[in-house]
Every structure is written in structure tokens, then in C-alpha cells.
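Colleague: Sequence plus predicted model, see below.
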Amino acid sequence: MLRMSTIIYTHTDEAPLLATYSFLPIIEAYAAQAGVEVETRDISLAGRILAAFADRLPADQQVPDALAELGALAERPEANIIKLPNISASVPQLKAAITELQQQGFDLPDYPESPSTDEDRETRARYDTAKGSAVNPVLRQGNSDRRAPAAVKGYAKKYPHRMGAWSSDSKTAVATMGKDDFRSNELSVVVDADDTLSIVHVAADGTETVLKDDVKVLAGEVVDSTYMDVAALRRFLTEQIARAKAEDVLFSVHLKATMMKVSDPILFGHAVQAFFPTLFDQYGEQLRAAGISPNDGLGALLNATKDLPDGEAIAAAVAQGLEDGPRMAMVDDRKGITNLHVPSDVIIDASMPAMIRTSGHMWGPDGQEADCLAVIPDSSYAGVYQTVISDCQANGAYDPATMGSVPNVGLMAKAAEEYGSHDKTFEVPAAGRMELRASDGTVLTAHEVQPGDVWRACQTKDESIRDWVKLAVTRARASDTPAVFWLDETRAHDTNLIEKVRTYLGDHDTDGLTIEVMAPAEACAYSLERIRRGEDTISVTGNVLRDYNTDLFPILEVGTSAKMLSVVPLINGGGLFETGAGGSAPKHVQQLVSENYLRWDSLGEFFALAASFEHLAGYADNPRAQVLADTLDRATGTFLDRDKSPTRKIGGIDNRGSHFYLALYWAQELAGQSDDAELAAAFGPLAERLTAAEDQIVSELNAVQGSPADIGGYFRPDGEKADRVMRPSATLNEALASL
């Protein structure tokens, strides 16, 4: 049983995990002075894999299922969890993690690409629990309140980040289907009573196959189903490839194969096949026979075909396809890594804002920026990005020094509308009909489908919607800011949500508030008009748009989504505090390993920690935790004002140096505060010691830069090695120990 004054700090992946080795000792030392215990739980991709196979490993290699433990904790009022960004694993990432763990001595089975036995199917099912967005639906037992802290917004206005210029003759555009896609085929119902639904495939000859029989729903729950017509998708992709070549712009596909872990890898695979039709006409059967899937991307295909008899011919066909097609947007032109190499490399919520911020450009194969055709197959939210692009083409780039803000209240509690609900997404096995049935056999929704179509169902609980509306009104009142529900009355799912929103708004005092309901593209245009006037507008969105908007607007406003305050007030009274996005984390790790320099910015961790202390102070009746929160907020303001975030290039302070300065300013604030004399006395000597040793500590931290660093693993670093790499200043370590 946790003590009331306990904070859970999560061990996750990549750069945020490495930063934890440096920052957590500071947190533990300072928190202890206020009687606050800090415990850790490993919810990394490697940790989730090992937990899934704990019964197959020897006792000394077994790890507990920390994610399940935290999921149970999130239902309790004493929950206080700080959640750092984690890998939402695509299949290639999952396979890479498995390989690393095997090399570290864990006797794990290989990932079964095409399971044919019961054992393979069980193995695949275990691995699938760690794939994609496995963490967020478990922990997010509340809705999302995400915004730029005043200190971050003030810093961005004082020191505006670079924005690429836009011109009215820009050819950059979004291409989307608009028909025969998930949005246009959607059906939605509100269930009357608690029930257990089933998903059934009815073949053309009447044969019924139950694909899932345990879809539990509660009274008032919104349940949707829809499908992507893959024949229409292939026609669309072929047309856009031709269009990009005709318009001489870069071709790029923007999906989310990490979060939408079943549907989007399939869509990505169709894009690979559409771009290289000759390759798959000639060698498709050979590739399939070898177990090589286009869903894993062009990079995996090229790597796997090296050992095939026709490997050289296949590589030549790929090269010819790149020559014959339009210019491809590149992830890394120096290494020849294209937009279609790895499904997890180009993630829509990170890639589209970055492109918009850079004059509507992506990098081409020649190493130069160029206009691009951004292909977003499903039309549900593609119009949002086109609206921003059109606004920039008409009015130029946004000015961070004057622009307003778009905070977000996101519907995500209890896995609400979670990316098409992975466990209810299927690639259709044969022509026929996909039905969603009630327990009494009533067909709630039905779609006529063809082999290979991608069908999916979603759930959104009534309790989650009620809480979402309450949070939107609370935020609008607290900040005196207009709030707009981004809901489209012509879309089936949104129609049901709009009815509930209008009903539940009646439960709250909205006098004097501006609360609107607009379709996403219209809501975006309204918010952009206000942004250019320096005005704020709360976007109140479903879960997918929450993910998109909380990257789009922060990247435009403050240069990154990693500096946001992300609070999840859990429905049962606890608190989940998220620390920002992790999209750039892989590149940061690569730089650390090659140069011993970590550019990861922990500002999001600073804000989350302060909010966590403040929350704990209230429910645990711990006034010292409130002192920690208040002084940390002021220290973070000093940190920003003195620009102590990691520098962009080697030679300046990196993540470790930024942690030192945060510790210094925090100790100074604690030593000088008047609310708790005993706490001030405890931190006085530390503040003096860190101030006097500033030059020495920075010198020790920077001295290690420039040489390779050994952390013992990418997905599961060696703890002792990582600790040595991330804590190279003996002077700082001794000062913290003295506290």
C-alpha cells in the first residue's frame, strides 16, 4: 500500500529515460526534505515485453507488470503518477526490442509474423499487449487538460523561435480521400443498457465467424464502427503519386502507425505497394513467401531481401521505382531513408506541424527543402491541416512573439475513442459483411466489405463524456477563454457526441462563457483567426484530435510540444501528470551514444513535477509539498529567463547541465522562501554549495562531451552504465548526497 505522500515516477524509453537517470536523484533528494517519497515503475517497451513473458523466464530475470499495477492505482484517489513519454511500438520497433533483449540473455521467442500454431498465436497475443499505444489507455482514467504554462509562453514571446516564411505561390497541400474512408463509412449508436457485444464476419455464403465476443459496453455508451475501402485507397494513392510528380512536389504519407497499431501499418503497406507497382508485380509472391511485409516499410524490405536469390534485382527495382516516381520526402536524405522506409518514422502529429513550421517544406532526396503533397488518406481530420496550410499561404507564417494560444481539453478517459480501439480492428478476411451485434443478436451496425478492407470499432463511455464537458467548462471559467468543441454534425460519431455535449452543458453554469460547437476545419479557422490577434481559444476535442492539436499548436506557438503542462485529473480523484511529447527522442539517443551529448529538454518534467507536488499537498495535507511546488515554479521561471535549456550543438550545456541549473535555482528559492523556516535552513547550505561550485560542475558535465557513450542498450540500458554516463559530475553528486 502506498503512503499518501508518494509520487510514482515512471521509467519509460529513449531520451526521457536517460534524462531520468540525471534528474531523478535531484527529485528524490529535494522531495525527501518534505516527507515525500518518490517511487519508480518501469513501463518501458522492454519492461512491458519482459512482464508479458515473466512466467517463461527464470526468477532472477522476471519483472513485475508495472503497467497493470499503475492501471489499478489510477482508479484510486491517492494516485499521483508522473508519466514520461514512452515508445508506442510499431512492429519493427517491437522486433528490434525483442532482438536486443535476446542478446542481453533473455530467452524470449521471436515475434511470429504469420502465426500458424496455437503456440505462435499465444506468443503473438502476448507481444501485442506491448505494441502500439499500450500505456495510455491503461493510465488515462481521466480526461486531458493540456496548455502552455505562462512561463513558457512568455519565454516564446520574449525569445521567439524561428518560423519559416510562407509565400502565396506555395504548392504544398494536403490530399485526402473524402469518400470510401473511415470517416465516410462510419456508423454510430448509443447503447441503451449494459451489454456484451460481438463482432461477426458473415461470409458471402452465410458462414459466420465471431472475431470478438467480449466487447463490454455500459448504458449510454457511444459505439461506432467503420471501414476503409482498400480498393478505393489504392486508387487514391496511385492518383496522388501521379499528382505529386505532375506538380513536381515531394510525395509524403502521414499516418500514425504507432498509436493506430493495427490499421495504419496496413495503410502504410498499401502506400509502399502503390509507390512501387512494378516491384510488387514482379516480386510480390517471392516477398510474401519469404514473410516480408510491405507494412514494415521499405527499409525492412530491403534489409530482408539481401539474402534472397533475387535480392540484387529487388534492390534495383526499388531504385528504379524511386527514379520513376515523384521525388520522395526524406526522413534522412544523407542516409537515403525515405518517407516510406519505416512506418514509425513519420508520425502525423509530429511531422505535419514540423512541415508547417518550415514554410510548408520537407527535405527532398537532394538535401534541399521543397513543397510537398502531404497524403493523409482518412479525411476525418485532414481538413485541419489543410486549413492551417491555406491560412499560412494567405497570411504568411505565424509570429510566436504575438500569437495567441490554443490549449486543449481532450476526451480520453477510460480509453475513449482510442485510435480505433486496437482490439476491435481487423483486416477483413473475405468478402461479406461485418456486423456489430448486441447479446440478443440485434445487429447494431453492418458494413458490406471486401477482402483486405480494414474494419474497426470504437467505444466512448458516457461517464467520460460527462467528465469531459465538466472539465471544458471548468477550464473556460478558470481562464476566461472561449471553448470550442471540435465536432462535426455530419459525422456519425460526432452527431451522438454533440447531443450529449448539449445535454451535459445544461448541468453547469455557463453564464458569461463562450462555448461553441464547430466542425474541426471550421473550429481550426476560427482559432487561427484569433491566434493572429493574440487571443486564446480552448480546443475541446476527441482523443485523436487531442493528440494532433497538442502537437500542432504548441509546435507553432512555443517551438515544441515537450514544454507543455499536461494534467489528467483522474475521475476517481487521483492525478496523472504527463511531461510532453517524445517524437524527437530517438535522434537524441543516437547523439548521446555517438557524442555523449543529450539534447533532450526536461522542461515538461519540471512542470509536471510542480503540478504533482501541488496535487499531493492538497490530498495528503502536506504543506511542505506546496512549498516545493511553489519554489519549483519560480525556479523554472528563472531557468527559462536565463535560458538554461540544452543548447542545440555540442559544447554548451546539455540535458545534464540543464538539470544542474534547475537544482541550483530551486535550492536558492527554497533557501530564500519564508513559508517554512526549517525547510529554508535545510536548503541554505546546498544553495551556497551549488552556487560556489557552478563553474566546476558545468566544467565536469561538459568535459565528457565529444566521445562515444556506452549505455548498454537502446531499449533496456544497463542501469549502472547509464547512471555513470548521465551523472558525470562528482561535485554535483556529492552536493546532493550532502542534503
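Modeller: Good, I have the coordinates.
Colleague: C-alpha only now, for contacts and for neighbours.
Modeller: Noted.
Colleague: Any chance you could list what contacts stretch 30-49?
Modeller: Contacts with stretch 30-49, where a contact means Cα atoms under 8 Å, 6 or more residues apart in numbering, come from 5-13, 27-28, 63, 65-67, 86-89, 94, 97-98, 101, 127, 130, 135, 622, 624-625, 628, 679, 682, 715-716.
Colleague: Check stretch 311-329 too.
Modeller: For stretch 311-329, the external contacting residues (Cα under 8 Å, 6+ apart) are 241-242, 244-245, 248-252, 275-276, 278-279, 283, 302, 305-306, 338-339, 362-365, 372.
Colleague: so how far is that stretch from its chain's centroid?
Modeller: Averaged C-alpha coordinates place stretch 311-329 at 31 Å from its chain's average position (Cα atoms, centre = their mean, to the nearest Å).
Colleague: Report the buried residues of that stretch.
Modeller: 311, 314-315, 317-318, 321-322, 326-329 (16 or more other Cα atoms under 10 Å).
Colleague: Just the residues you listed: which are in strands?
Modeller: Judged by DSSP state E, strands contain none of the buried residues of stretch 311-329.
Colleague: Might one say that Ile98 is in contact with Asp107?
Modeller: No. Checked against Cα atoms under 8 Å, the pair Ile98 and Asp107 is beyond contact range at 9.8 Å.
Colleague: So for these two, which sits in the more crowded spot?
Modeller: Ile98 (24 against 16; other Cα atoms under 10 Å).
Colleague: Give me the distance between the more buried one and Ala134.
Modeller: 16 Å (Cα to Cα, to the nearest Å).
Colleague: just Ser379 next, same as before
Modeller: The spacing between Ser379 and Ala134, counted by Cα to Cα, is 25 Å.
Colleague: Comparison target below:
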Amino acid sequence: MSKIIYTHTDEAPLLATYSLLPIIAGYAAKAGVEFETRDISLAGRIIAQFPERLTEQQRIGDALAELGELAHDPSANIIKLPNISASVPQLKAAIAELQALGYDIPDYPENPETDEEKDFAARFDKVKGSAVNPVLRQGNSDRRAPASVKAYAKAHPHSMGEWSADSKTAVATMGHDDFFSNEQSVVMPSDDTLRIEHVGEDGTVTVLKEKLPVLEGEVVDATFMSAQALDAFLDEQVARAKAEGVLFSVHLKATMMKVSDPIIFGHVVKAFFKPVFEKYGADLAAADLSPNDGLGAIYAGLDQLPNGAEIKAAFDAVLAEGPALAMVNSDKGISNLHVPSDVIVDASMPAMIRIGGHMWGPDGKEADTLAVIPDSSYAGIYQAVIDDCKANGALDPTTMGTVPNVGLMAQKAEEYGSHDKTFEIAARGTVRVVNAAGDVLLSHDVEAGDIWRACQTKDAAIRDWIKLAVTRARLSETPAVFWLDAQRAHDANLIAKLEKYLPEHDTDGLELHVMAPAEATLFSLARIREGLDTISVTGNVLRDYNTDLFPILEVGTSAKMLSIVPLMAGGGLFETGAGGSAPKHVQQLVEQDYLRWDSLGEFFALAASFEHLAQTTGNGKAQVLADTLDRATGTFLNEDRSPGRRIGTIDNRGSHFYLALYWAQELARQSDDAELAAAFAPLAQKLADDEKTIVDELIAVQGNPVDIGGYYRPDPDKAAAVMRPSATFNGALASL
């Protein structure tokens, strides 16, 4: 029997799985395709790290490690749903929930001192931040909006805010003494083992990373951000926002960049509330209330301090004096600085641009915003879009072209592989990268508090990325732009490799360009305004940014993208879209029994997964599943069966019913496999006959609070009961 692995993840995608998986598993079984699940949720990853502390019933295997091995198997076929890339506050919240459920999970040691605490910290480090994606993504990314989604967006355009030429919205970035400006890069001449060390002013050598294996041709980079320069920059931006009368906001990636960006976020909190930390910083530190965890965590811990009310009043005074802070939830008083993982740059900046350069202020109204993105590596792409919109107005979804992406991410490529090589410097000195022979390859003079990091990009991943870019350009007959800046050390080495490896491919008739990111942004914007398509060929971080930026502007969301990762070993990883809105959807479900999560990304991933299975195993029935699912999804879009915007309309569960109906109808009428047609004809008829009853049953439950047994570790029985409330629909599926 052919097999597909379906990942068990977090939040709204997990809840949707309780409704969708019984449908797709039942349909697939008729074609000899088996679905298996693997738990890579945040809670599951935590549990897997502490088997010796748990009962036999509580223990689970390390599914992420298992899937990491499977990704190197040519037979791999994995559907990967969005998962939590945990910030420290999220990690702590998940631990607390598990402890309340009876799991003997230790507390997270923020400042480990004992050997046991250091052991616990090392285990938690395997869980937090971008723990999942670098393990599974053993191939490069091919991500684009399916033709059906683009057609729907053009026929049913999403709302776009108006842009004014005199908008005060702007991006603020350092431009010096940051990761971009301090970067050094080297291409390894042979296999080696590197060492990262800090040499103090007195000559004391502290090893930061003992062994860093590298391969011949691998690109190794190192850089740092000056803490002193960062603080001076942030002071200027707080004053600037106040003087210009705009909202102050910061946009980081505290989840994926799990070491560097929480530290930067802490600097922002301290800069905005400078008078408070100057007066009460020692009190907060003594109580382990870190600005890195955000204002919300500090507020929650003030009750334990004898002068907590006094400190709270000091925070309130700064907020009252301004500048006004951009808000995550104005009604609940949750600001941009409350939680480091609440405002993620790749989702927050496109959303701001889409609504006319605005964010929400404390008064609940939209306002122009100063978007602070400290590192200048990619901040320029957002300023370029803002400048374009000021000059030309908002983009028009009914006419605009598309910007698909080919992203370099295989084998932990680039910045997302830097977590275990990122350090907050303890003392003035020099950080250097040394090879096995003792030669210094990369070196930086640093001060206490600076953030230093190194990252790697393997030659095989780069070659595969170039090949994939040429393949996509050829198949789609679309110009492709390599977003590389010759003035950046890392990019200069990639450009040299591009010049070396591009002649290996047939590029006759292809339009290929190399442009710095801001230039590439303007080039792509000019083309999409004319209705033309342009492939962005980017590194790992820009892959993440671009596959939110352009889809949010083009089709209203990045959740509707087709995301395929052709694994370098020959298997396939099929991703289902972004999960940035997942937390809000869970909150609404718990409060109103209404889940607005759109599973369209899952539908696209499933069709691609079935097709890959058919091609690699020769299972013709799997190809029938792929073809009929693709047609059913087209009907789904044409009939506008995505979750509605308000209670009383179909939500995620109703959208699953309609997919099941249209898919069964397509299977029943297809002529390629008479056995499958006969198997699904009765189901198609029953679902059509009972449509009103099923929809009524699904809508009837809405409007009341529900108990799913936990946020990070929902109770499976409770979650399934909530997500499958139609007895009529459940009975019809059981008939398969």
C-alpha cells in the first residue's frame, strides 16, 4: 500500500486536521493509499525530549527526528502543515500547560547554571524557534499561487487599502554596524572542521562552538550587530516616531531567528521604555522579568514585586507620553511590544502595506507607521514597495501578475541554519572562525552585548537551487531574477557560483537576471502592475519574506500557495501555507465554536502529493485522486466555499464538507478508473441529497464556547467532537 505522512502540528491547522484527515484518509484508502500521522507539534516535540521523566503512557517517539531521516529517503512523501516556531514565551506557556496536564516537564531554565539546567536548556533548544523546518527541508522551495487561486482573486478581489502620496509610513533600518554591513564570507577549499572562539582582551580563549563540520565548496559566513549602535539607532527611531506623529512598530522574526531576534526585541523594549529600565531595570532583572520576553511577560510578573504597582505606573506613563505604539489587539491593549512572536516581519509588513501603510493604534484606528527593521539586509524590499505604492497607488488584484519563488533552503541553508552559531557576546574581544589547521578564516572585533552569528550554505544545495530555478523558468516560460547583492559578502560568493554552475543548464531563450533585493523588488512590481509574472529566485530568508509579501498582495493570503519541496534524495515534501493567523482562529473557535482557518493550502498540497505518489510508485489510482481533487478544488473556489467571515456562514468544517462533496462527484463521474467511480457514486449522491441537513448541523453548533482540552495539547476526543459535529456527514463518510 502506498503511504503519505501527514503531520500533526499546532493551533488552527491541527484543529482542522481533526475534520479533514478522516475525509482524505477515507477517500485515499479506496485508491490503496494509506495516511499516517507524525506528531511534530510544539507540545509533542517537548514531550519527546524528556522520556525518562514521563510515564510509559505519556512517552512519545521523536517524530521530528524520524521525519528528518525519512527526508533523505527517495520514497518520502510528507505533507507538512504549519507548526509553531516557538518563542521563549510560547515555550514557557506550552510547558506550563503540559505540567498542568500531569507531564513532569521541567521549567525552562532561562539562565542555566547547574549541569542539570544546562542539559534541560540544550534539550529545549532543540524545540524552540525554527526547530522543524531545517530538519525537514532537505530540498529547495518551489512556491507559487495555483492558477485557480489567481483566477479566483481576479474575479473576487480582496480589499486593498488606499495609498496616499503624502503617507508618512516608512521603514527605518540601521544601514551600518549591522548584520549586513559586517558580513564576511568564505568558500571552503576542502572538507574541514571549524571552531568558533572568542579571544578576550587579556588573551583568554573561550570556545563558543567546538566543532563545525563543513564540506568542500560550502559557503561559510560570519557577521555581528553592534549592540551600542543598535541602541543609538533605536533611541533615534523612538524620537522620530514621536516627532512625526506616527505609530512606532518593530518587525522581527523572533520565532525563526530564535537567538538573535528575541535579543534585538529586548533592546527595542528597553529603548521604548528607557526611563523605566533606567530606574527599575535592576528590580526587573532580579525577578527574572526579561525585556526579551516582551511587555506582556513583564506585566504578568509585576505582582511578585513589592514595587510592582509603581513600576506598572512608570510603564503607563511612558505609553501616555508617546509615541503611540502599534497594536496587535487594540481592544485588549496588546501592543507591538507585548510578545516577541506576535509581530513577525514576513506577515506583518505585507499586511501593513495591503491596508495602505497602516497599522492599528491604541485608539483602535488605523494610522501611518514607522516600521523599525534594524538589520538592513532585507529592509529595503519593504521600503521599495512602500515607495512604489506612494507613487502609483495600491496594487490591483484583478489585473496584477504574480511573483512565484524558488528558494534556497536545502540542508539548513543560510540564516535559518544559524541558531546554533549565534551568540550574545559576554566581553570585548575578537570572535574568530578557525579551521583545523589553526588558520583564521573569519574574524570580528566585538563588544559586550554584540550579537554575533555564523551560517552555512552547502554547495550541493546551491547547485540544486540553480537547477530548480532554470527548470521553473523553462516550464513556466517566465523571467527569473536572482535576488543577490554583489555588495554583500555572502551574495558575492553565490553570484560566483551562479556564474560557474549556470552553464551546466540549457538557458537558451530564458530571461535570467541578477539584481540586488530592492532593485529586484521594483523590477517585479513594475511587471506585476502590467499583469506580467516574474520568478523571484532567493535565499532562505527572502524566500520566507517573498512568499508572504507577494501572495498577500496578490491573492489576499499566503495560506493559498502551492508549496512543493522536491527533496534532493528524490522524495517530496508538500507544505500547506503559512500559519501566521492560526492563534486568532483558535481563540475564536474556543469562544464561538467557529473556525475560520482556510484549508485550501492543504487541498493543493494533497493533490501534489498524490501526483508525486503516482509518479514514483506507479499507482494509477493515486493520479486519479490528484486529478479529481484538482478539479474539485476548482469547483470549490468557483462556488466560493471557503470559510465565511462571520458566524452563521460555513466555517472550516463546512468548507471540508463541500470539498468532500465536489471530490466525490468528480470521482464518480471520471472515466479513468471504473472501480473508483463505482465506489464513490453512492457517496456523491448521499452527500448531495443531505447537503442542507449537513450544513445545518455544522452551523447549528456555532455561537457557544467549546472546550478542546488545551491550547498546545488539545484532548483528541474533545477536539474531534468539536470538529466533527455533523452526525449525518460522519455517517456518510463511515459508509466508505
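Modeller: Structure received. The structure displayed is predicted, hence computed values, not measured ones.
Colleague: What's the TM-score once they're superposed?
Modeller: Here the superposed chains carry a TM-score of 1.00, computed using TM-score structural alignment, normalised by the length of the second structure; 736 aligned residues with a Cα RMSD of 0.6 Å.
Colleague: before we move on, back to that, in terms of neighbours, single out the busier of Ser379 and Ala134 of the first structure.
Modeller: Shown here are Ser379 of the first structure and Ala134; by other Cα under 10 Å, Ala134 has more neighbours (23 against 18).
Colleague: That one reaches Ser88, doesn't it?
Modeller: Yes. Using Cα under 8 Å, Ala134 of the first structure is in contact with Ser88, at 7.0 Å.
Colleague: any idea which residue sits dead centre in the first structure?
Modeller: Among the residues of the first structure, Ala581 comes closest to the average C-alpha position under Cα atoms, centre = their mean, at 5.9 Å.
Colleague: Can you find the partner of that residue in the second structure?
Modeller: Ala581 of the first structure maps onto Ala578 in the second structure when the alignment is built from TM-score structural alignment.
Colleague: One more: Trp166 of the first structure?
Modeller: By TM-score structural alignment, Trp166 of the first structure lines up with Trp163.
Colleague: Over to Val152 of the first structure?
Modeller: In the second structure, Val152 of the first structure lines up with Val149, judged by TM-score structural alignment.
Colleague: Helices - which of the contacts of stretch 311-329 of the first structure land there?
Modeller: Among these, the members falling in helices (DSSP state H) are 241-242, 244-245, 275, 278-279, 283, 302.
Colleague: Please indicate which of these are buried?
Modeller: Here, 16+ other Cα under 10 Å leaves 241, 244-245, 275, 279, 283, 302 buried among these.
Colleague: ok, so of those residues, who is nearest Ser479 of the first structure?
Modeller: Ala244 (44.1 Å; Cα to Cα).
Colleague: any idea what the closest one aligns with in the second structure?
Modeller: Ala244 of the first structure maps onto Ala241 in the second structure, by TM-score structural alignment.
Colleague: if I pick that match, what's in contact with it?
Modeller: Per Cα under 8 Å, 6+ apart, neighbours of Ala241 of the second structure: 247-248, 323, 370.
Colleague: same thing but at 10 Å, please
Modeller: By Cα atoms under 10 Å, 6 or more residues apart in numbering, Ala241 of the second structure lies in contact with 168, 247-249, 322-325, 368-371.
Colleague: Can you pick out the most distant pair from those?
Modeller: That would be Lys168 and Gly322, which, of those, are the farthest apart (Cα to Cα) at 16.9 Å.
Colleague: for Ile8 of the first structure, helix, strand, or coil?
Modeller: strand (DSSP: H, G, I helix; E, B strand; the rest coil).
Colleague: my bad, Ile196 of the second structure
Modeller: Per three-state DSSP, Ile196 of the second structure ends up strand.
Colleague: wouldn't the match of Trp166 of the first structure be in contact with Val385 here?
Modeller: No. Taking contacts as Cα atoms under 10 Å, Trp163 of the second structure lies outside contact range of Val385: 11.4 Å.
Colleague: Between these two, point out the one with more neighbours.
Modeller: The residue with more neighbours, out of Trp163 of the second structure and Val385, is Trp163; 22 against 19, by other Cα under 10 Å.
Colleague: Tell me how far the more buried one lies from Ile355 of the second structure.
Modeller: 8 Å.
Colleague: Would you mind measuring from whichever residue in the second structure pairs up with Thr481 of the first structure to Pro146 of the second structure?
Modeller: Matched by TM-score structural alignment, Thr481 of the first structure corresponds to Thr478 in the second structure. Going from Thr478 of the second structure to Pro146 of the second structure by Cα to Cα gives 15 Å.
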